[in-house]
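Engineer: give me the fold of what follows.
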Amino acid sequence: MTDTVLLVIDAQQSFYHRGYQQTPETPAFEQALSRLIAGCQQKEIPVVDVLHVETEGPFSPASGLVVRLPFLTHQAAHVVKKTVHNALTESGLLQWLEQRQVQHVIVSGIRTEQCCETTARVASDLGYRVTFVTEATLTFPINHNGITLSVADLRHRTESVLIDRFAAIRTVEECLQELA
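Structural biologist: As a prediction, the model looks like this:
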């Protein structure tokens, strides 16, 4: 039994329904996430799918979009649904991790600076060792007060606030090498 799990956060059709599949970074994200999942499964690291749900809109179960993205064909060890930004506090995932004596979580998925970053911070605060695989996360430009933060800006910001505090920042290859 391993003490590590891979979390695939919010990689669901709800986001692509909003047009996010046309983001220039999407193909690289899909390739990186596919490599990370395949590498973890090869090393017998359980993969947990985390899906975000809301009462209305594309994140509501009634929309039919709260399902994995079509390129994801892996067999998940566990699937949880969440209604808050982090994957741990109200989804039942924390109890599942505790039952399996997991000590290390690998974070990947959609919205680098939101649900992925928030999950990394909460996991660290709860005592987990966290690896954040930025290239296996996806985000989209954000405009606030007339200033647009690009995907590169958001990734840099997330890495800067997580590194040496909440998570180890790794590429897919670095993460998989460390699991060897």
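
Engineer: hey, let's count contacts and neighbours off CA atoms from now on
Structural biologist: Noted.

Engineer: can you map out the strands along this protein?
Structural biologist: For the chain, the strands defined by DSSP state E occupy 4-9, 47-52, 78-82, 104-110, 129-138, 142-144, 147-149, 168-170.

Engineer: buried sites along the fifth one?
Structural biologist: For strand 129-138, burial by neighbour count (16 or more other Cα atoms under 10 Å) applies to 129-138.

Engineer: also stretch 65-74?
Structural biologist: Neighbour-count burial for stretch 65-74 [16+ other Cα under 10 Å]: 65-69.

Engineer: closest one of the residues you listed to residue 91?
Structural biologist: For the buried residues of stretch 65-74, the minimum distance to residue 91 (Cα to Cα) is 14.9 Å, reached by residue 66.

Engineer: also this sequence, please, to line up against the first:
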Amino acid sequence: MSAALLVIDVQESFRHRPTWQPAEIPAFSDAVNRLVAASRASGVPVVRVFHLEDEGPFDPSTGFVVPLEGIDAYADHRVNKRVHSALVGTDLLPWLKARGIDRLIISGIRTEQCCETTARHASDLGFKVDYVTEATLTFPIRHSNGREYSTAEIKERTELVLTGRFATIRTVAEIEAELQGQTMQA
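Structural biologist: The predicted structure is shown next:
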């Protein structure tokens, strides 16, 4: 099975949104950087996905559509997208198919949006998906009823709906061990 690491929307644009919260950035950065390092060391391609919009902090003219500070910027391939799934309206799917890649390791920003959407879409297309929740980042969300959901609650919900249907939830340590030649539990 041939894999690729997707680093989805890990870009400076988020630092310029009102929802930005830096508290979880050190752990998130460490997790993503460990995945990138393990992927590079084992020859697994790293794909950087960037979200673009016509205005605001996701507009390329702002200069914010660049890797988030503190994140290893290495990439074997770069994809620019304008929707939630990295597989829609981009060259990612043909790029993956041309290389015989049938497994995706998902990391990035926002756990429940672009990361989850890409994971679901990839699964529906027949990819094996490893979702590394600790290498995803999100921000609290306020429900219309007034309740605010914490990042931990959002991540737990994402794991709940992906597990056994769309993805296998993995830790950074599990992916590192596997990429170093050790067998992971299925």
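
Engineer: where does the TM-score land?
Structural biologist: Once the chains are laid over each other, their TM-score by TM-score structural alignment, normalised by the length of structure 1 reads 0.95; 179 aligned residues with a Cα RMSD of 1.3 Å.

Engineer: quick one on the thing from earlier: got the strands of structure 1 as a markdown table, with distance to residue 36 of structure 1 columns?
Structural biologist: A markdown table is the format used below for the strands of structure 1 (distance: least, Cα to Cα, whole Å):
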| stretch | distance to residue 36 of structure 1 |
| --- | --- |
| strand 4-9 | 9 |
| strand 47-52 | 10 |
| strand 78-82 | 17 |
| strand 104-110 | 9 |
| strand 129-138 | 7 |
| strand 142-144 | 26 |
| strand 147-149 | 27 |
| strand 168-170 | 11 |
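
Engineer: so which of these comes closest to residue 24 of structure 1?
Structural biologist: Nearest to residue 24 of structure 1 among the strands of structure 1 is strand 129-138 (10.5 Å), distances taken as Cα to Cα.

Engineer: the helix ranked longest in structure 2 vs strand 103-109, what angle?
Structural biologist: Selection of the longest helix in structure 2 by residue count, based on DSSP state H, yields helix 25-42. Following axes from the mean of the first three to the mean of the last three Cα atoms, to 10 degrees, one obtains 150 degrees for the angle between helix 25-42 of structure 2 and strand 103-109.

Engineer: average offset between helix 25-42 of structure 2 and structure 1?
Structural biologist: After superposition onto structure 1, the mean distance of helix 25-42 of structure 2 to its aligned counterpart is 0.9 Å, using mean Cα distance after the TM-score superposition for structure 1.

Engineer: reformat the buried residues of stretch 65-74 of structure 1 as JSON lines; add distance to residue 4 of structure 1.
Structural biologist: What follows is the buried residues of stretch 65-74 of structure 1, written out as JSON lines (distance: Cα to Cα, whole Å):
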{"residue": "65", "distance to residue 4 of structure 1": "29"}
{"residue": "66", "distance to residue 4 of structure 1": "26"}
{"residue": "67", "distance to residue 4 of structure 1": "24"}
{"residue": "68", "distance to residue 4 of structure 1": "22"}
{"residue": "69", "distance to residue 4 of structure 1": "23"}
